[in-house]
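**Q** Quick one: sequence and predicted model below, then my questions.
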Amino acid sequence: MPQPALSLARLSEALGLPEQSLLALVANCDAAADPTRVALTVEEAARRLGVGRTTMYGLVSSGEVSSVMIGRLRRIPAQALSDYIADRAGATVALVA
């Protein structure tokens, strides 16, 4: 026999969370990136860097962040984000010194 659907109010009460907090958690559940992925979509890479999608596309098209084509899909190696940050950190340190 199927279980009746659990309402948001009952679920939030059972978890001890306000309904709004529970909704925010559910809305952001796809934002939790899989740390084992070696190639990211442009949107995933933008989220990891904390920039917008348009900015990320600009970084890719300018060559500041490397990317690869896999079939018809553009992917950004996760290591490319680390390299970009390291390059930027080096440039910042060089300007300060």
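**A** Now that the structure is in, tell me what you want to look at. Numbers count the residues shown, from 1 in each chain.
**Q** from here on, contacts and neighbour counts on C-alpha atoms
**A** Fine.
**Q** for the protein, what's the longest helix?
**A** helix 78-96 (DSSP state H).
**Q** Buried ones in that helix, by neighbour count?
**A** 78, 80-81, 84 (16 or more other Cα atoms under 10 Å).
**Q** what does stretch 62-71 contact?
**A** Residues outside stretch 62-71 that contact it (Cα atoms under 8 Å, 6 or more residues apart in numbering) are 59-60, 74-77, 80-81, 84.
**Q** show me where the protein has strands.
**A** 39-40, 68-70, 73-77 (DSSP state E).
**Q** would JSON lines of those with distance to A33 be doable?
**A** As requested, the strands of the chain are exported to JSON lines (distance: least, Cα to Cα, whole Å):
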{"stretch": "strand 39-40", "distance to A33": "9"}
{"stretch": "strand 68-70", "distance to A33": "19"}
{"stretch": "strand 73-77", "distance to A33": "14"}
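**Q** let's bring in a second model and compare:
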Amino acid sequence: MSDNKRLNNYDNLPLVLDVADIRRIMGISRVSAYELVHTPGFPAFRSGRLIKVSKKAFFDWMEKGTETLPKDNK
């Protein structure tokens, strides 16, 4: 699979996602994906040097993130 291709079928995803999977699912850059997995409250864990996320925990986290974001004061 091309590294730039977005993943869009929940059933075809692995049970444990890595940063590249999250990047493809969300359509964000590699840097943004790493910033995301280091965000407090994000359900990531380490497996040796690798950062992993349970598929269920990731989608539960996304579902909880539906609250309204504060407006920028620009």
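**A** Ah, there it is. Because the structure is a prediction, the values reported are computed rather than measured.
**Q** got the contact list for stretch 42-52 of the first structure?
**A** 31, 33, 53, 55-57, 74-76, 78, 81.
**Q** Can you say which of those are buried?
**A** 56-57, 75-76, 78, 81.
**Q** For V96 of the first structure, state which of these is nearest.
**A** L81 (22.6 Å; Cα to Cα).
**Q** dump the residue contacts of the closest one.
**A** 45, 49, 65.
**Q** ditto for A57 of the second structure
**A** Each residue near A57 of the second structure by Cα under 8 Å, 6+ apart is listed here: P43.
**Q** Determine which residue in the first structure is aligned with it, please.
**A** By TM-score structural alignment, A57 of the second structure lines up with A80 in the first structure.
**Q** residue in the first structure matching L36 of the second structure?
**A** Match for L36 of the second structure (TM-score structural alignment): L59.
**Q** nearest residue to its match other than its sequence neighbours?
**A** V65 (5.5 Å; Cα to Cα, 6 or more residues apart in numbering).
**Q** okay, the contacts of L81 of the first structure in CSV with neighbour count and distance to L8 of the first structure next?
**A** Output for these, formatted as CSV (neighbours: other Cα atoms under 10 Å; distance: Cα to Cα, whole Å):
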residue, neighbour count, distance to L8 of the first structure
A45, 24, 32
L49, 14, 33
V65, 21, 42
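**Q** okay, those residues in a markdown table with distance to V26 of the first structure next?
**A** Formatted as a markdown table, the contacts of L81 of the first structure follow (distance: Cα to Cα, whole Å):
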| residue | distance to V26 of the first structure |
| --- | --- |
| A45 | 21 |
| L49 | 22 |
| V65 | 31 |
